[in-house]
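> Fold the following and give me the result.
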Amino acid sequence: MRFFNEKKQTSPTSSLNNPQYPQNYPGANGYYGDDVPVAAGYDDDLHVQCPSHTTERKLVTRIDLHVVPFLCILYLLAFLDRVNIANANVYGMSKELGLTGDKYNIALVIFFVPYVLFEIPSNMLLKRFRPHVWLSINMLLFGFTTAMQGIVKSPSSLYATRFFLGLFETGMFPGCFYLIGMWYRRHEAQKRYTFFFCSTTLAGAFGGLLAAAIGKMDGVSGYAGWRWIFILEGCFTVLVAFLFFFVLPDFPEESKWLTEEEKSYVAARLRADQGHSARERAIALKDVGNVFKDYKVIIAGFMYFGLIVPAYGYAYFAPGIIKGYGYGPIQTQLHSVPPWAAAFGFAMLLAVLSDWTKKRMPFAIFSICVCITGFAILIAVHDNEKLQYAALFLVAMGAYAAMPIVVCWFNMNLGGHHRRSVGSAWQVGFGNIGGIIAVFAFLSKDAPKYTTGYSICIAFTILSIVACIAYGIACYAANRKRERMAVDVGLTETEKTELGDMNPEYRYLL
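Next up is the predicted model:
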């Protein structure tokens, strides 16, 4: 079984007249490109025997099977436990708990307070304690917290559980992206990133189906149907967390299912593409500061920030919007499924095309424009429910296709463990401030037109487009500047490792 089809590569003749080195391999001309050694031969740089092309294909397949599925399931459950409050609200949660006025919005926004603040510390701890330990422990805790939401009795107790849910989920998304990025080359990564990210769309689809089924348990053991949504989904997450302690992947250097030769080759192929990883060096506070000296990092935060507002606006309020079309609770949940399914298919299509062309910016901007089109229809059309429902497809497809592209684009342009760990956490942490805006953009008093909410979403998607263009120009300018420099810049290998993607020999993907 294979998740993705790899494009066959050949190794061009090196300027060093050594057929074992591709033209873009470090040591040939100091350029970290997309071609790496794939033919059998001795890698003189790392002193390892490179597997044959067939062996490499099998090795990448094994990586896919060990890395991608488990992280997808993890984040599917994390996102489901985060947004199932929208499904629960359809079944009368606000009415039973007395969430009048903006209390429901407050319950949503409290989640983002720890979620924004602790992204960077969580990624630093993930590197220290190893991914399978850190991620599975947090998974157990956010699953338990989700179940506790099913027994709350007041708004204040709901607020408390939402706060701790945000705290324990804080490292899931950036941590998984960080981990995936340390396994794949840049032109291989978008399909994996998008497949992982599409766990959110599957969570949205499954969430609607599960809520439709679980809602029928209303009254069982004296609990309302909305309580069972939290209890059952949270308990299932706890059970999976115990299993995942043993199956979640670690970084390549410490994975037990690779031989020493395979570990060396994985390191070689990634080093050829991205430079030294510096896995052995701990992340210090000065590393955090050094990352933020690069203005491209700040811009990348706004790429994601602009997309979070429409993405969470849709995730949290789509069931309520659909309910406003006159559907009952069960029909509302069922009608919430198709847009998520369409978003999955559209996102994977763009991911395959993006990896094939080795381009990110055009696909990010195109998908954002699809999202804007959907919001424009929702603002302009109020008397055609079928067209309004179709517009929800465009919103979900555009937002949830663009998000993995901008995250993959930025993450895979970061070189080394310390820059990728801090940078990925920054982008996700800063971006999720948009979640706070999203939950107050759609207020009950604006129903059913939600003109204010839709307008806010359009403004932030435009901000994301501007940031994408700015980041692309910055990467292009950096590449051009480095191409004009001398090949030998007089840096030692240790200095190059410390610089990561700031190394003059590094080239950014556009």
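> contacts and neighbour counts: CA atoms only from here.
Will do.
> Excluding sequence neighbours, find me the nearest residue to the spatially most central residue of the chain.
For the chain, the residue nearest the mean C-alpha position is Phe197 (4.9 Å; C-alpha atoms, centre = their mean). In space, and not counting its chain neighbours, Phe197 is closest to Pro404: 6.0 Å by C-alpha to C-alpha, 6 or more residues apart in numbering.
> Just give me the neighbour total for the nearest residue to Gln20 once chain neighbours are set aside.
Spatial nearest neighbour of Gln20, excluding adjacent residues (C-alpha to C-alpha, 6+ apart): Gly41 at 6.1 Å. Gly41: 15 surrounding residues under other C-alpha atoms under 10 Å.
> how far away is Gly41 from Glu56?
Applying C-alpha to C-alpha, to the nearest Å, the value for Gly41 to Glu56 is 12 Å.
> ok, Lys286 to Gly306 distance?
28 Å.
> Looking at these two, which one has more neighbours?
Higher neighbour count among Lys286 and Gly306: Gly306, with 28 against 8, using other C-alpha under 10 Å.
> what sits against the more buried one?
431, 434, 460-464 (C-alpha atoms under 8 Å, 6 or more residues apart in numbering).
> Would you do the same for the sequence below? I want to compare the two.
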Amino acid sequence: MSNIGGSYEKKGDQNAGITLSEIDSHADGESILLSQNGKLVKAGDRDEAMLLLLQHQDHSIELDLEKDRKLLWKIDWYLMPIMCLLYCFQYMDKVSNSYASILGLRSDLEMKGDMFSWSGSAFYLGYLFFEYPAVRILQKFPVAKAVGIFVVLWGIVLCLHSVPNYAGFITLRTILGMLESSITPAFVIITGQYYRKEETFLRTALWFSSNGIGTIIGSGAIAYNILEDEKNYSLAAWKLVFIITGALTIFLGIIILVHLPDSPANAWFLNEEEKLLVVARIRANQQGFGNKHFKWNQFKEAFLDIKTWLFFFTAITGNIPNGGLTNFSSILLTSDLGFSTKKALLMQIPNGAIEFVVCSLFAYFSKYVKSRMFWAILALWISVLGQLLLSFASNNKVQLAGYWIQAVGPVSFICILSSVASNVAGHTKKTTVNAILLIGYCVGNLIGPQTFLASEAPHYSTAKTCIAVFSLLSAVILILIFVTYWFENRLKDKRENDLEKEKFGEIQHIEFADLTDKQNPYFRYSF
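You can find the predicted model right below:
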């Protein structure tokens, strides 16, 4: 038997087997962790994982390969299905605008010129405006409870999309974007809480690529079947799309509130020993569960870190194509490729299947070629090939093949999200970088629909050119991120001298002291 975090040794694990130091209590009752040489780590600076350790300082456990395997399976079983389902629904809700566009939405709300383009951009205006407040809410309040409330509210807003005028519709699209802005940063935080660095890419791929399942359900199971039985309904088909998806989302929000734990420390499906084993298995991440205290030094570091801005610009360039295709794919399939409305809805099902299956496979292959950046760059180049076929091929079958091929592109954004989960340490810094990344995501998705100029319908030549060019730029930035990680790891290796060890080496449980990736000399970037 060994102490918490103890005997299970895995390549890359650091500080395993360190025992808890003496606890001293100040007059105000605040507990302080003492290092062996008397240095202090204040309670306000500690991570929630460290607090869990302190509550069980006399508890000895042993983490071996078999226990680790069973625990990982259990975490996957209880978290992944609900996270995948929620991400499926948030994408389905977002692209309901695209399905509704060919079911009578544009004619009923008298949309002319670029009015439909703005219905797509309005969502991301709300997302952009509320992104940083959303991540601060997620840091300050219990993550899962905040997300559950957001989900229920956006389900209600989605139901209300069946409005009689354009102004009301635009307003609701903006509010929907505000509410949905919480999901991705919350999932990045949750993924980082339970999984090791090498595990985050596949798990992020599973929940993010569930967008593809949302496409299958939204276009095939909902929009297509509504269109089939359109004459049997008293409401317009496009209104039913919003009402049905909204009602399903409200139900899912209630499940989130009941099922999803706020952190491993209060996970209802883990016993006390398993909670401590989660702490032990994520030691090598050099970060814990999270910290509720806002820290200005970490906030500043997030803005001064070059990687933050590489994330930001790859999010912009990668999501200009996404923003355009998310809102205009149905219109392209009908007006440019010549499919009927029903056929266009069915043709989006393979696109969703490819996104879910192939994106997940690319992440799985990182077990064999251990570089998520390699797989992300490869997937993005394949996606660019598909975009070139969609944009410039003369045969509509080849264009359709290009539309399906480009569905592997999200691997690049999945890579960036998993990098934030595993490569950005310090909870205030992580939430800030998360917000900046997703602001870039919003900007890209705002610009995307505006590249579809009404004057260029039905072929939209400017939009097609932008799709290919900005994806190429995104691939270049991914390469720069790869080089930056390699270079900074080399610098850290050179600086890990006796002075650094004297300064940091004796602090007990340094990985749970809520230090940033730059502050912690033991932190190494995985790429």
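> Would you mind checking which of the contacts of Gly306 of the first structure also appear as contacts in the second structure?
Contacts from the contacts of Gly306 of the first structure that recur in the second structure, judged by both residues aligned by TM-score structural alignment, their matches' C-alpha atoms under 8 Å, are 434, 460-461, 463-464.
> buried subset of these?
Among these, those classed as buried by 16 or more other C-alpha atoms under 10 Å are 434, 460-461, 463-464.
> Tell me which residue of the first structure lines up with Met92 of the second structure.
Aligned by TM-score structural alignment, Met92 of the second structure pairs with Leu80 of the first structure.
> Strands along the first structure, start to end?
41-43, 48-50 (DSSP state E).
> Using TSV, please lay out those together with distance to His187 of the first structure.
Converted to TSV, the strands of the first structure look like this (distance: least, C-alpha to C-alpha, whole Å):
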stretch	distance to His187 of the first structure
strand 41-43	21
strand 48-50	20
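> wait, which of the ones you listed is closest to Ile368 of the first structure?
strand 48-50 (40.9 Å; C-alpha to C-alpha).
> Could you measure from the closest residue to Ser31 of the second structure other than its chain neighbours over to Leu34 of the second structure?
The shortest distance from Ser31 of the second structure to any non-neighbouring residue, by C-alpha to C-alpha, 6+ apart, is to Ser25 (4.8 Å). From Ser25 of the second structure across to Leu34 of the second structure, the span is 10 Å (C-alpha to C-alpha).
> picking up where we left off before, now do the contacts for the aligned residue in the second structure for the residue nearest to Phe197 of the first structure.
With the correspondence set by TM-score structural alignment, Pro404 of the first structure lines up against Ile414 in the second structure. Going by C-alpha under 8 Å, 6+ apart, Ile414 of the second structure touches 201, 204-205, 208.
> Go again with 7 Å.
By C-alpha atoms under 7 Å, 6 or more residues apart in numbering, the contact set of Ile414 of the second structure is 204-205, 208.
> of all the residues you listed, which comes closest to Gln287 of the second structure?
After measuring the contacts of Ile414 of the second structure against Gln287 of the second structure - C-alpha to C-alpha - the closest member comes out as Thr204, at 17.7 Å.
> Which position in the first structure pairs with the closest one?
Per TM-score structural alignment, Thr204 of the second structure is aligned with Tyr193.
> correct me, but that match touches Val407?
No: between Tyr193 of the first structure and Val407 there is no contact under C-alpha atoms under 7 Å: 8.3 Å.
> and of the kept ones among the contacts of Gly306 of the first structure, the nearest to Ile137 of the first structure?
Using C-alpha to C-alpha, Gly434 comes nearest to Ile137 of the first structure of these, at 26.8 Å.
> quick one: what's aligned to that closest one in the second structure?
Using TM-score structural alignment, Gly434 of the first structure lines up with Gly444 in the second structure.
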